[in-house]
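[1] Could you look at this predicted model? Sequence included:
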Amino acid sequence: MDCIFCKIVEGTIPSTKVYEDDRVLGFLDIRPSAPVHVLIIPKKHIPSVTEAEGEDFSLIGDMHRVAQQIAKEKGVAESGYRLLSNSGPDSGQEVFHLHLHLLGGEKLGSVNG
């Protein structure tokens, strides 16, 4: 498989990990869009939320639990943070491995258009 996030999970591409358990990995984005920008991924390859099925939904719940924990550890839980997940090419998804962007550390602009 030629998935950059799978290679990060395998350890063949380095990353700055901020969280890891047997199902979920959190690491710093190499092109941050905010002072705090962490990517949270399942270790299982799921291309996007559109392809999730069955047990994958408990894994997505785990990703959100991890996001909550990281937000607290990074000091953005109280001031606020954004969780973003793109699904499909028209959304701007660049890496086709399900992931959450946790963004915070500054006042973020509106996404309401």
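    Yep, it's here. Numbers count the residues shown, from 1 in each chain.
[2] CA atoms for contacts and neighbours, from now on please.
    Will do.
[3] Helices along the protein, start to end?
    All helices of the chain, identified by DSSP state H, fall at 4-10, 56-73.
[4] Against that first model, consider the following:
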Amino acid sequence: MDCLFCKIIQGEIPSAKIYEDDFVYAFRDIDPKAPTHVLIVPKKHISSVNELEAEDTALLGKVYKAVQTIAAEEGIDKTGYRVVVNTLSDGGQTVAHLHFHLLGGRSLTWPPG
């Protein structure tokens, strides 16, 4: 498979890894939009939210537990943060592998985009 994030997870492409377990891999975004901008990626290749299956429910729970852990490690768990999932091109998804953006470290405005 020619997936950028799968190659990062497999170590074929370097990344600034900050978290890894059996199900999730997280690394710093190379073009950060906030002082803390981490990409949290399930190791299972899922192209987008549209491709989620019922069996992926537990995996999503593991992703959000990783979000919680990383937010605490980054020191943004008490001040607040945002978790963003872009889906398909109009949603801003640029890599066809489900991933979660963890943003924090400053006051985030609304609405985004």
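    Now that the structure is in, tell me what you want to look at. Computed from a predicted structure; not experimentally measured.
[5] related to what we said a few turns ago, export the helices of the first structure as JSON lines, with columns for distance to I40 of the first structure and mean neighbour count.
    Below are the helices of the first structure laid out as JSON lines (distance: least, C-alpha to C-alpha, whole Å; neighbours: other C-alpha atoms under 10 Å):
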{"stretch": "helix 4-10", "distance to I40 of the first structure": "10", "mean neighbour count": "17"}
{"stretch": "helix 56-73", "distance to I40 of the first structure": "6", "mean neighbour count": "16"}
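[6] And R82 of the first structure? What does it align with in the second structure?
    Taking TM-score structural alignment, the alignment pairs R82 of the first structure with R82 from the second structure.
[7] Its match: neighbouring residues, count only.
    For R82 of the second structure, the count of nearby residues is 15 (other C-alpha atoms under 10 Å).
[8] Please give me every residue in contact with the residue nearest to it when sequence neighbours are not counted.
    Nearest in space to R82 of the second structure, with sequence neighbours left out and distances taken as C-alpha to C-alpha, 6 or more residues apart in numbering, is L103 at 5.1 Å. L103 of the second structure is in contact with K33, A34, P35, T36, H37, V38, Y81, R82, V83, V84, counting by C-alpha atoms under 8 Å, 6 or more residues apart in numbering.
[9] any idea what the fifth one aligns with in the first structure?
    H37 of the second structure maps onto H37 in the first structure, with residues paired by TM-score structural alignment.
[10] Which parts of the second structure are strands?
    Taking DSSP state E as the criterion, the second structure contains strands spanning 17-20, 24-28, 36-42, 81-84, 100-104.
[11] Deepest-packed of the ones you listed, please.
    Per residue and on average, the most neighbours among the strands of the second structure fall to strand 36-42, with a mean of 24 (mean count of other C-alpha atoms under 10 Å).
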